[in-house]
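> requesting a structural model of the entry that follows:
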Amino acid sequence: MIADLIPVIIPAAGTGRRMKADIPKQYLKIHGKTVLEHTVSQLLSHPATGQIIVAVSDDDPYFERLTVAGHPEVKRVSGGKERSDTVLNALAALPEKLQSGWVMVHDAARPCVRHEDISRLVDGISEQDCGGILAVPVRDTMKRSVQTCLIEHTVDRVGLWHALTPQLFQVPALYEALSLAKANGIVVTDESSAMEWKGYHPKLITGHADNIKITQPEDLALAAFYLNRDEE
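Okay, here's the model as predicted:
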């Protein structure tokens, strides 16, 4: 279990092209608040988290209009071209006193993460671990395609997990892994994949499947349902 307050990085520099919206998906609204506001508020209200660092593009005109932008524990930093660049920028922006500690990284488009899952992640990681991630076991039958719509074979789902966020790692190790992966041209899709490439074996902490990532237009309605349920 980690005792100190943990800073949280939220990469929010993406455009979310698959949403087919006029604005980035993190600024679409659910129940009168943007997706990003829901996400930041959920993280701010957890007792284990400290400063929230939101990494957005330099030409982002939306973030400063949000109520959470003025919160004393919320800091804006410049994002990068790729997610790994964005996280590296945010890690470099951490105050010096936090550079040797732990950090969470959480997707901007996951507003439905439960407090109990964040607690489970924090409680499940010890100071001796390299870190860990929230995840859920794969339940569906998995297929691999040989072409766009043709099945090559069925993938054995035993041992397969859906990776979620937050992901929790020690700052120096994560910074080194992301930096070296970038220098070697390694494509990483989340923080854990950089740590895995470096030779670490992060822990899998079971979370809830309702911690969805808003990616497609229909995800907004599902997120609205989950958020409304949590508020009742």
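> please make it C-alpha for all contacts and neighbour counts, starting now.
Noted.
> the host helix or strand of M195 packs against which elements?
Assigned by DSSP states H and E, M195 belongs to helix 191-197. When contacts are defined as 3 or more CA pairs under 8 Å, 6 or more residues apart in numbering; DSSP states H and E, helix 191-197 packs onto helix 171-183.
> can you point out the buried residues in the helix it packs on?
Using 16 or more other CA atoms under 10 Å as the burial criterion, the residues of helix 171-183 that qualify are 171, 173-175, 177-178, 181.
> on that earlier part again, show me what the helix holding M195 is in contact with.
Residues from elsewhere that reach helix 191-197 (CA atoms under 8 Å, 6 or more residues apart in numbering): 84, 105, 132-133, 167, 173-174, 177-178, 181, 188, 201-202.
> please apply the same query to stretch 217-228.
18-20, 30-31, 111-112, 210, 212-214.
> one more time with 10 Å
18-21, 25, 28-31, 35, 38, 109-113, 210-214, 229-230 (CA atoms under 10 Å, 6 or more residues apart in numbering).
> filter those residues down to the buried ones, ChimeraX style.
Restricted to buried positions by 16+ other CA under 10 Å, the ChimeraX selection for the contacts of stretch 217-228 reads:
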select :19,25,28,30,35,38,109,110,111,112,113,211,212,213,214
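> show me the contacts of stretch 217-228 that map onto strands.
Residues from these lying in strands, with DSSP state E as the criterion: 29-30.
> contacts only, for the residue lying closest to L160 once chain neighbours are set aside.
Distance criterion CA to CA, 6 or more residues apart in numbering; nearest residue to L160, sequence neighbours excluded, is V138 at 5.6 Å. The neighbours of V138, taking CA under 10 Å, 6+ apart as the test, are 157-163, 209.
> this one as well, want them side by side:
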Amino acid sequence: MPFLSLIIAAAGQGRRLGTGSNKVFLPLGDKPILAHTLAVAEASPLVDEVIVVTRPEDIPLCHQVVTGGPYRKVRQIVTGGRERQDSIAAGLKAVAPAAEWVAVHDGARPFLSPALLERVITAARDTGAAIAALPVKETIKRGNTEDLVTATLERRGLWAVQTPQVFRRDWLAAAYREAEINGWQATDDAALVERAGYPVKLVPGEEVNIKITTPGDLILARAIMAGDS
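This next block holds a predicted model:
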């Protein structure tokens, strides 16, 4: 089976959460937020190694979480950059030479299911790149700098993107090289891969696969955990 490396983005500062610390180390149930994703990766036969990217000041705490598992698939804990894109670039440089596929997942999405991970990986192997996403249900409007509506967008065909995102390693590496050369900036890896000219498959995600960003998200996550227990 082709070698797959999973990069976990865990270098956020948690500004919108208002905790003053890295949100992935906050408790959720009986373990830190980050540990939930590590557990799914550890159990998946499709994941061969894990690279965790975090802030330099959080590396000791990250080591503590990893060894407390223990999560034996974690090969490296890498120092992230100022922006998410910089962090994933650092993680990409750390993946094993044998890796043919690279998956990227947000450390603050603790409810990644084994089934969703498998679906995205399977789709990527068919097309070269695939991402989890949900069709947009709400009406979407575009506003201006004064918060006045300038347009109502056609909802059909719009998707709200999640992670995991899975790519051929050579495609993702090429997209990051072009981004560095051309100064491209994006909020997810798929945008860089798309801009480099590669097709990306949309895979239906899961409503529960939330990203913990705000205090309300944390309340919801803890409610989900309480419902599962």
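> quick check: TM-score for this pair?
Superposed pair, TM-score by TM-score structural alignment, normalised by the length of structure 2: 0.91. Supporting alignment: 226 aligned residues with a CA RMSD of 1.8 Å.
> what lines up with the residue nearest to L160 of structure 1 in structure 2?
Per TM-score structural alignment, the equivalent position to V138 of structure 1 in structure 2 is V136.
> before we move on, what about H38 of structure 1?
So H38 of structure 1 corresponds to H36, using TM-score structural alignment.
> so that match touches I8, yeah?
No - the pair H36 of structure 2 and I8 fails to qualify as a contact (CA atoms under 10 Å) at a distance of 11.6 Å.
> show me whatever sits in contact with both of these two.
107-109.
> out of the residues you listed, the closest to D48 of structure 2 would be?
Ranked by distance to D48 of structure 2 (CA to CA), the shared contacts of H36 and I8 of structure 2 are led by G107 at 17.6 Å.
> mind listing what the closest one touches?
7-12, 23-25, 33-38, 52-54, 163, 211-212.
> neighbours around the counterpart of D123 of structure 1 in structure 2, how many?
Correspondence of D123 of structure 1 to structure 2, assessed by TM-score structural alignment: T122. Using other CA atoms under 10 Å, the number of residues around T122 of structure 2 comes to 17.
> one step back: can you name the next helix or strand after the helix holding M195 of structure 1?
strand 203-206.
> what residues in structure 2 pair up with that following strand?
The aligned range for strand 203-206 of structure 1 is 201-204, by TM-score structural alignment.
> average offset of the matching stretch relative to structure 1?
Stretch 201-204 of structure 2, aligned to structure 1 and superposed, deviates on average by 0.5 Å (mean CA distance after the TM-score superposition for structure 1).
> if any of the contacts of G107 of structure 2 are buried, put those into a ChimeraX selection.
Of the contacts of G107 of structure 2, the buried ones go into a single ChimeraX selection, burial set by 16+ other CA under 10 Å:
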select :7,8,9,10,11,12,23,24,25,33,34,35,36,37,38,52,53,54,163,211,212
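> V8 of structure 1 maps to what in structure 2?
V8 of structure 1 maps onto L6 in structure 2, by TM-score structural alignment.
> superposed on structure 1, where does whichever strand or helix holds that match end up, distance-wise?
Assigned by DSSP H and E, L6 of structure 2 falls within strand 4-10. Using mean CA distance after the TM-score superposition for structure 1, strand 4-10 of structure 2 ends up 1.0 Å from its aligned counterpart in structure 1, as a mean over the superposed pairs.
> show me what counts as buried in the lengthiest helix in structure 1.
Assignment by DSSP state H gives helix 217-231 as the longest helix of structure 1. Using 16+ other CA under 10 Å as the test for burial, helix 217-231 of structure 1 gives 220, 223-224, 226-227.
> out of these, which one sits closest to L91 of structure 1?
Nearest to L91 of structure 1 among these is A223, at 28.6 Å by CA to CA.
> and the closest one, what's its match in structure 2?
Using TM-score structural alignment, A223 of structure 1 lines up with A221 in structure 2.
> how near is its match to A99 of structure 2?
33 Å (CA to CA, to the nearest Å).
> please apply the same query to Y71 of structure 2.
The value you get for Y71 of structure 2 to A99 of structure 2, if CA to CA is used, is 19 Å.
> and what of P114 of structure 2?
20 Å.
> one more: S113 of structure 2?
22 Å.
> okay, helices next: where are they in structure 1?
Using DSSP H, helices in structure 1 cover 35-44, 83-92, 115-124, 171-183, 191-197, 217-231.
> run through the neighbouring helices and strands of the second one.
Helices and strands touching helix 83-92 of structure 1, by 3 or more CA pairs under 10 Å, 6 or more residues apart in numbering; DSSP states H and E, are strand 6-11, strand 49-56, strand 74-78, strand 102-105, helix 171-183, helix 191-197.
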